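> show me how the following folds:
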Amino acid sequence: MTAAAAPWLLAGIPLAGALLSLFAWANAARLRTSAVLVSAITFGAAIGLTGRLASPPEGALLLYLLPVAACVSLLGQPLHHDHRLSWVATLLLLGLGLGVLALPTIGGPLFLMLLLGCLIALLYRYHTPLWPISWLGIGTYGFGAMCAAVSMIAARPFSAAASLLACATLLPLVPFHEGHVTSITRLPGSLPSFIVLLLPALGLHGLAAVLPATPGPIAWIVTLLAMAGSLYGAVKALAQSRVRLLLAYGSLSFFSMVWW
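Prediction:
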């Protein structure tokens, strides 16, 4: 196998698994079992293909971590027909996320745009008038997808700035954190527990590439926003009584510190 085909194979395994799992849609137990097996196979493929993949700036750990996180989140959900879409979506997001990590240059931002588009569709699917903040999450991910597109076609320094803004929607940074909060609080089943790791991992991947070239004044602004986000997330988390909101704002506070 050539080195060029390896990342496509790695991303294609969970994507194909998501498609094939639709044939087991009528049987919830079989559907979840197949999703778990696909996640395990993806983990094995990530280990086996490591030598043929271009090493990301942050190393290969995230390539191993995402399939494990997907498998754990799938196993952690009770067996119920209402969770079937979340199981299939977990595989879909896993494949797109691995594509972002493994594919170089144009491929990574393209897969990121597709991933954010899927999240927008899911948030719209589960939007209710009782939770209008969902529109902020949809808008945030739309902005992130637009930044990913600009990073593909623009020249420096505009491409670097667009990449940095896209990272801010993934590894949540105030004021681009609404997508993170909304996806954790509104999406069903196994998706929040997987997304809380998936998106920050992708943001960290992008940040490792773009932050070393970030000008000093911009870096100071990012640091100030990170400090504000860490404090804001901690205060909001202390005021929550719902577990998902506590997780959303607590993780916002934690991931803001990563930007420091």
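> going forward, measure contacts between C-alpha atoms and count neighbours the same way
Noted.
> which residues touch stretch 84-92?
For stretch 84-92, the external contacting residues (Cα atoms under 8 Å, 6 or more residues apart in numbering) are 14-15, 17-18, 21-22, 25, 28, 31-32, 35, 38-39, 70, 74, 188-191, 194.
> show the buried residues in these.
Neighbour counting with 16 or more other Cα atoms under 10 Å marks 14-15, 17-18, 21, 25, 28, 31-32, 35, 38-39, 70, 74, 188-191, 194 as buried within the contacts of stretch 84-92.
> sitting in helices, which of those do you find?
Those of those mapping onto helices are 14-15, 17-18, 21, 28, 31-32, 35, 38-39, 70, 74, 191, 194, per DSSP state H.
> to which secondary structure element is the residue most central in space within the chain assigned?
Centroid-nearest residue in the chain: Leu199, 2.5 Å away (criterion: Cα atoms, centre = their mean). According to DSSP states H and E, Leu199 maps onto helix 191-210.
> I have a second one here; can you model it like the first so I can compare?
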Amino acid sequence: MTFSAQLWPLAVALTVAAVGLALLRKPDALKVWLVIGAMVSLGTVGWTAGQRPAHAASLPLTALLPLAAFASLLGQAVHRRQCGGWLVSFLGLGLSLGVLTAEPALAAFCLVAVLAVVAAALLLAPSREPSSGLWGIGTLGLGALMAAGSLMTGPPVSSLAWALACATALPLVPLHKGFVAALTILPANLPGFLAVALPVIGFHGLLTVLPLVPPAIADALGALALAGVAYGSLRAFTQSRAASVVSYGGAAFYCILWWYLCSTRTAPAHTVVYLSAVGLATGGLLLAWHQLRARYGEIDLRALSGLARPMPRFAVVLSLLALAAIGLPPFGVYAGMLGMLLAPSFTWSSALPIILLGWLAAAWYLFALVQRLLFGAHRPEYRHEDLRGPEWASLALFVVFLIALGIMPDRWFDPGATPLTRTVVMGAPSWSR
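A predicted model of the protein is given here:
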């Protein structure tokens, strides 16, 4: 397969975004065009993987991006103010696919572009918390500089720079601010999509550099990740906005993944399940909150409650997404975490209680969030309207994806059963058969 053919996923997504510019003043047509474009991108990803069997291990993550774009766009209310966000998300889709499918040099350029695009979107977006936006822009800018610097330096400096760039996408404290700002400030479907896309490209990039990271630095990153689990959980407790609760909770769950990768020096197949499921659960919860904001505006959590009776469809999908996010079966977070803990490379350590406490904290604040919204005191001063068809379908797709990840046969992810799964061991990357 030629190098140019490897660029098909990137080229198709960027072409769809470019044509969408002509439809910028026709939101109905633009939404339909982008939804169709997401499915075409998914087909292109499948075709490309079929042409590259030796590299098809990235197919689950690569296919996840157009699926997340499709599901997040489907439920969007048609409004001209949303069009810019839709196009930015599709631009991000194309560049993210470039990170996953292109050759290393171009992949690094695409990572720089993704982080720069998100930073620019934050710069242009109105924010209730300007300091958070500035910290996010600075963190993403640092990540872009690190990714660019990795191309201009040699090891071990290039490896460390690339790892730091990945830490801004797959959030690791203290480089998590860009991730949190993107999920809490950006409009339209961008938070729901970026909750999946940023960690996926960060994880993919991290796997390429993980074997080159010295053990001492890996141990330091693991300790930082443990601190991030505690920090993210505590910050989630103190938030009064649902998007902030979900974003800091997602950052804490990704820090668990960082700790696992650095402590075991391996990336077994179930890390992909865990990563994908946390992203989908976080993105689904953010889109659910977006549907409430479309109806009630930016309302403090204490001012909105008792939605279960007037909005039963919303109550069902929100409850299922929360159950998935805290790691209950049969959803993917549970399957991924259980598979990681049962992997032969994992050994029980004194750090595990911190991980479990972070998990219990997530159960507490996510259940409190759902309880307050759905089962608190009824507020008759608000006019309630349940989810419409596309909105319900969008959130239901996230639930379906999470269930599929939880019950999918092990052969799809077991390195010993299929040649399509990559196992990375610190110091010895290999393709397992």
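> still on that earlier bit, what's the neighbour count on the nearest residue to the residue nearest to the centre of structure 1 once chain neighbours are set aside?
Leaving aside its sequence neighbours, Leu199 of structure 1 sits nearest to Leu170 (Cα to Cα, 6 or more residues apart in numbering; 4.9 Å). Using other Cα atoms under 10 Å, Leu170 of structure 1 is surrounded by 29 other residues.
> so Leu170 of structure 1 makes contact with Gly203?
Yes: using Cα atoms under 8 Å, Leu170 of structure 1 is in contact with Gly203, at 4.8 Å.
> Gly249 of structure 2 versus Gly178 of structure 2, what's the distance?
Distance, Gly178 of structure 2 to Gly249 of structure 2, using Cα to Cα, to the nearest Å: 15 Å.
> so where do the helices sit in the stretch 151-260 of structure 1?
Here the stretch 151-260 of structure 1 has its helices, by DSSP state H, counting those that start in this stretch, at 158-170, 178-186, 191-210, 216-238, 243-258.
> including distance to Cys118 of structure 1, could those go into JSON lines?
Converted to JSON lines, the helices of the stretch 151-260 of structure 1 look like this (distance: least, Cα to Cα, whole Å):
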{"stretch": "helix 158-170", "distance to Cys118 of structure 1": "14"}
{"stretch": "helix 178-186", "distance to Cys118 of structure 1": "12"}
{"stretch": "helix 191-210", "distance to Cys118 of structure 1": "12"}
{"stretch": "helix 216-238", "distance to Cys118 of structure 1": "26"}
{"stretch": "helix 243-258", "distance to Cys118 of structure 1": "20"}
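> right, so of the ones you listed, which gets closest to Ile120 of structure 1?
Of all the helices of the stretch 151-260 of structure 1, it is helix 178-186 that lies closest to Ile120 of structure 1, at 9.2 Å by Cα to Cα.
> which strands and helices lie in contact with the closest one?
Packing partners of helix 178-186 of structure 1 (3 or more Cα pairs under 8 Å, 6 or more residues apart in numbering; DSSP states H and E): helix 107-125, helix 134-153, helix 158-170, helix 191-210, helix 243-258.
> any idea which of those helices is most buried?
helix 158-170 (a mean of 24; mean count of other Cα atoms under 10 Å).
> that one vs structure 2, average offset?
When structure 2 is superposed, helix 158-170 of structure 1 averages 0.6 Å from its matched positions, counting by mean Cα distance after the TM-score superposition for structure 1.
> still on that earlier bit, dump the helices and strands packed on helix 178-186 of structure 1 into TSV; add distance to Ala6 of structure 1 as well.
Output for these, formatted as TSV (distance: least, Cα to Cα, whole Å):
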stretch	distance to Ala6 of structure 1
helix 107-125	13
helix 134-153	22
helix 158-170	25
helix 191-210	19
helix 243-258	30
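> and of those, who's closest to Leu94 of structure 1?
Here helix 191-210 is closest among these (Cα to Cα), at 7.9 Å.
> quick one, the closest one and helix 243-258 angle?
For helix 191-210 of structure 1 against helix 243-258, the angle by axes from the mean of the first three to the mean of the last three Cα atoms, to 10 degrees is 10 degrees.
> now which residue in structure 1 aligns to Leu369 of structure 2?
Structural alignment (TM-score structural alignment) places Leu369 of structure 2 against a gap in structure 1.
> ok, Leu369 of structure 2 - contacts?
Ala242 are the contacts of Leu369 of structure 2 under Cα under 8 Å, 6+ apart.
> tell me which helix or strand it sits in.
Per DSSP H and E: helix 352-375 holds Leu369 of structure 2.
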